[in-house]
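Asker: Sequence first, then the predicted structure:
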Amino acid sequence: MTAYSGPVFDMAVKQFTVIADYLSIPEDVRPRLLMPKRAVTVSCPIHRDDGTTAVFEGYRVQHHLTLGPTKGGTRFAASVDLGEVAALAIWMSWKCALVGLPYGGAKGGIGVDPSSLSKRELEALSRRYMQEMIPFVGPHTDVMAPDMGTNEQVMAWFMDTYSMYQGRTVTEIVTGKPVSAGGTLGRREATGRGVAHLTRRVMNDRGIDSNRATAVVQGFGNVGSIAALELHRMGVKVIAVSDHTGALHRPAGLDIPGLIDHAAAHGSIAGYSNELVFDPEDVLTLPCDVVIPAAMERVIDARVAANLRCRIVAEGANGPTTPEADLILERRQDEIFLIPDILCNSGGVVVSYFEWVQDLQQLFWEEEEVMRREYQILDRAFDRMVMRAARDKVFNRTAAMAIGVDRVRGAKETRGLFP
């Protein structure tokens, strides 16, 4: 019996089982590595603008604190449930360990559609959530960050609420804040830039000329739009994008800067062009060099994996590929290079770590320094993954996750049973 359930959590369990078998981890050790240390469920009542009271359910899962405080985003989405949050926390643990950060994984969320809230209601809900979490979080216990449905403003409200209860400003309680409130330059762009940087690494290794390459991006939020913009600047033609409102396709390449301006002004890509409208279901399987799934979990299933017509899959989202699809991609790895999510989108947590360090020291870096350090860490983790995959003749996801799981396992064995 477990408190966690659902397809996303089941997927995290299946992935871990593959790694545990590969590493020959004893059966009695596996639950301690996999199961979260702590899960919190809270009720978040707020007054609506019409005078009524609404109650929303919030969650926070801390996977392990063996290597340091936990770290992870907070998601506001109607689909949020405890199982999804737990899976995301587990993946964050492997991600942080893979890139060498002194964190365990965490994740939080509220089951709410943020577009249904006014700004006042969103602020009230954000502050109430943090108020309920104060006994369980802290700069050296659990550090929050933005995720789907949250942003710099929400992080500022989190930080302010926590600070009021401490009686002093505690900027290091969250990352992803506005620069004016203790955030770091380059944090908002960090995940998308990291996706593009690693994609360029693979393109160079595979002899793909960026000026002749094409890409499609599924999900045009913060991660997808920045990744698309960086690829566009490299000379790559981004021929299709999609978001929750639909898809656009232009074989000659889309005007990515113009599309970003439109999405910023209107909240989505809807209304940008009637002539370029395309079926979102077919975006991922368009012929191209690079596919970037940057939206939700489980969008590349077995059918999509079998029909991919690309040379690189760069996972900007968390958990976009199902275990069944992984079996197909593993068979196709000579033709399709997978950059797994725990590496590909780790630029965000890397720069969040930089923000946390800068807040603790009260010493801030220039954006060029942030980017240089981010790319250095990503390149080092990429090289380790490629070397392990080649050495053991395993799939890239297996190699990346094994590095992360191995580090967590070693730390737990060294410290003993309690952490």
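Answerer: Received it, and whenever you're ready, just let me know what you need.
Asker: C-alpha only now, for contacts and for neighbours.
Answerer: Noted.
Asker: Could you double-check that residue 128 lies in contact with residue 47?
Answerer: No: using C-alpha atoms under 8 Å as the test, residue 128 is too far from residue 47 to be in contact (10.9 Å).
Asker: neighbour-wise, which of the two wins?
Answerer: residue 128 (20 against 14; other C-alpha atoms under 10 Å).
Asker: what ranges do the strands span in the stretch 201-350 of the chain?
Answerer: Taking DSSP state E, counting those that start in this stretch to define them, one finds strands in the stretch 201-350 of the chain at 214-218, 237-243, 246-249, 277-278, 290-293, 312-314, 337-339.
Asker: do the same with the stretch 1-150 of the chain
Answerer: Assigned by DSSP E, counting those that start in this stretch, the stretch 1-150 of the chain shows strands spanning 38-47, 53-62, 70-77, 104-111, 142-146.
Asker: So what touches the first one?
Answerer: Contact with strand 38-47 is made by 53-63, 121, 124-125, 128-129, 132, as judged by C-alpha atoms under 8 Å, 6 or more residues apart in numbering.
Asker: got CSV for the strands of the stretch 1-150 of the chain, with distance to residue 386 too?
Answerer: Output for these, formatted as CSV (distance: least, C-alpha to C-alpha, whole Å):
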stretch, distance to residue 386
strand 38-47, 33
strand 53-62, 29
strand 70-77, 26
strand 104-111, 23
strand 142-146, 29
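Asker: quick one, which of these is nearest to residue 395?
Answerer: Closest approach to residue 395 among the strands of the stretch 1-150 of the chain (C-alpha to C-alpha): strand 104-111, 23.2 Å.
Asker: just checking, what packs against the closest one?
Answerer: For strand 104-111, the elements it packs on are strand 53-62, strand 70-77, helix 82-99, judged by 3 or more C-alpha pairs under 8 Å, 6 or more residues apart in numbering; DSSP states H and E.
Asker: got another, please set it beside the one above:
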Amino acid sequence: MASVAAEDLAPIIPAVSSRVSSGVYSGPVFDMARQQFDHVADHLQIPEEERQRIFMPKRAIAVSCPIHRDDGSVAVFNGYRVQHHLTLGPTKGGTRFSPSVDVGEVGALAIWMSWKCALVGLPYGGGKGGITVDPYSLSRRELEALSRRYMQEMIPFVGPQIDVMAPDMGTDETIMAWFMDTYSMYHGSTVTEIVTGKPVDCGGTLGRREATGRGVAYLIGRAMEIVGIDPTQSTAIIQGFGNVGAVTAIELLRRGVRVIGVSDHTAAYFDPRGLDVEALTAFVRDNRVLRRFSSETLIDAEEMLTRPCDVLVPAAMERAINANNAGQLQCRILAEGANGPTTPEADLILALRRDEIFLIPDILCNAGGVIVSYFEWVQDLQRFFWDEPEILDKLYRTLERALQRVLSRAALDGLSHRDAAMALGVETVRQAKATRGLFP
């Protein structure tokens, strides 16, 4: 495969757009979301006077969350929630507990969620929230106290028809159960539909925890069919071994793919003969992170991204694929399991390598989670639940429709897969806003 150096693109890499005022939002992740929007808005020829209304979030909430620590002291954590638009229905999106959380990051994630929901045909706007905290630094009692306090602070701004939360980085189904219970106690009755990603015995749905990873693996399988790769003769590298990355690895293994590299924020392992995915999964289940799994297959995490493989899955943080490494990727399929893993500068490089690398953009690739969250919300509203085969069938059919829309639009307009997916999502939101008009 040919490589492209970042310096070769210096004359054509644009500065961050400032045509849409960012208001209270700042930071590289929000700037990235803004660049992506301006790029697709140029393609769609959206007038400047329309752009701010389409792009800027409707509402940003910042709260202080004080809790008693186990040692008797009081600690205060900053929490956020951003609701991008409510034009198509309530906002929908995850809640992450991470030291990097700020209002700019949360705002970008809410915006991407809007395009994602619109692309796959869900009646939602995008939402996202989080607390600036390392969840591993808290005891279980402290984690529960912080989770409940955050939801308590959000009660005036959320609801089953306003904003529906879900898990994200650093949160899980237990935290969603605490959210649901806290909201229900204030409401005076059990409101299961206030969050998704709950335990099944608390109104959750079968298959929700695995949904994002299963969706990533399904789309990788479809991409292999399109480009002519035999799964049983293929290899994969997965950056990020949380819920999404681990489930993706298991699902790819079931399809016969050899997983040769995995990493998280603590360690990276690479073995061209294949790693023991089941052992890795069990180790993380017991130890929460990959560190100390092995000393024999350790590799530098950045170097691992550019090793030869058929499938590369960035399923960790934003901006992992950038101008410095995009030209060195040696994969045939780039499946974006994370939100925003590829910078606009890297996209310019990937556009030059379109015949070499089949991109599955994030707003399509990781949409399985919000699709099955939608199924959970519908089941909770109706108090009628489906079995797992029915859920999987609906999930894969929804992803297939979205994939075909993206491929058709890319071919019709000569666009990259990301630009095609973004165009479809932005168009849907724009049309809905135009149809409803502006009140008052």
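Answerer: Alright, I've got the coordinates. Predicted model only: the values in this text are computed from it and were never measured.
Asker: quick revisit: got a quick ChimeraX command for the buried subset of the contacts of strand 38-47 of the first structure?
Answerer: The following ChimeraX line selects those of the contacts of strand 38-47 of the first structure that are buried, judged by 16 or more other C-alpha atoms under 10 Å:
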select :57,58,59,60,61,62,63,121,124,125,128,129,132
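Asker: quick one: the residue of the first structure most remote from its centre and residue 121 of the first structure, what's the gap?
Answerer: In the first structure, residue 51 marks the outermost C-alpha relative to the chain mean, sitting 36.0 Å out by C-alpha atoms, centre = their mean. According to C-alpha to C-alpha, to the nearest Å, residue 51 of the first structure stands 11 Å off from residue 121 of the first structure.
Asker: how close does the aligned partner of residue 395 of the second structure in the first structure sit to residue 346 of the first structure?
Answerer: Matched across to the first structure, residue 395 of the second structure falls on residue 374, judged by TM-score structural alignment. The gap separating residue 374 of the first structure from residue 346 of the first structure is 9 Å, by C-alpha to C-alpha.
Asker: cool, and residue 324 of the first structure?
Answerer: 23 Å.
Asker: So what does residue 31 of the first structure match up with in the second structure?
Answerer: By TM-score structural alignment, residue 31 of the first structure lines up with residue 52.
Asker: count of residues packed around its match?
Answerer: 14.
Asker: returning to what we had before: the helix or strand hosting the match of residue 395 of the second structure: how far from the chain's middle?
Answerer: Using DSSP states H and E, residue 374 of the first structure maps to helix 367-392. Centroid separation between helix 367-392 of the first structure and its chain, computed with C-alpha atoms, centre = their mean, to the nearest Å, is 17 Å.
Asker: Give me the residues contacting stretch 40-49 of the second structure.
Answerer: By C-alpha under 8 Å, 6+ apart, stretch 40-49 of the second structure touches 51, 419, 422, 423.
Asker: switch the cut-off to 10 Å
Answerer: For stretch 40-49 of the second structure, contacts defined as C-alpha atoms under 10 Å, 6 or more residues apart in numbering pick out 19-20, 35, 37-39, 50-51, 54-55, 413, 415, 418-424, 426-427, 430.
Asker: list the buried ones in that stretch?
Answerer: So for stretch 40-49 of the second structure, counting by 16+ other C-alpha under 10 Å, buried means 40, 41.
Asker: Between its first and last residues, what's the separation in it?
Answerer: Stretch 40-49 of the second structure: ends 15 Å apart by C-alpha to C-alpha.
Asker: same thing with stretch 339-356 of the second structure?
Answerer: End residues of stretch 339-356 of the second structure are separated by 22 Å (C-alpha to C-alpha).
Asker: which residues of the first structure does that stretch align to?
Answerer: Counting by TM-score structural alignment, stretch 339-356 of the second structure sits on residues 318-335 of the first structure.
Asker: can you check stretch 238-255 of the second structure too?
Answerer: The alignment places stretch 238-255 of the second structure over residues 217-234 of the first structure (TM-score structural alignment).
Asker: Could you check how far that stretch is from the centre of its chain?
Answerer: For stretch 217-234 of the first structure, the distance to the chain centre is 14 Å (C-alpha atoms, centre = their mean).
Asker: List the buried residues of it.
Answerer: 217-232.
Asker: repeat for stretch 241-259 of the first structure
Answerer: Of the residues in stretch 241-259 of the first structure, those buried (16+ other C-alpha under 10 Å) are 241, 242, 243, 246, 247, 248, 249, 250, 253, 254, 256, 259.
Asker: What is the aligned counterpart of the third one in the second structure?
Answerer: When you say that, I think you mean residue 243 of the first structure. So, by TM-score structural alignment, residue 243 of the first structure is matched to residue 264.
Asker: OK, contacts around its match?
Answerer: So residue 264 of the second structure contacts 238-242, 245, 289-291, 301, 315-317 (C-alpha under 10 Å, 6+ apart).
Asker: again, only this time at 8 Å
Answerer: Residue 264 of the second structure neighbours (C-alpha under 8 Å, 6+ apart): 239, 240, 241, 242, 289, 290, 316.
Asker: got it, and residue 115 of the second structure?
Answerer: Counting by C-alpha under 8 Å, 6+ apart, the residues that residue 115 of the second structure touches are 126, 363, 422, 424, 425, 426, 429.
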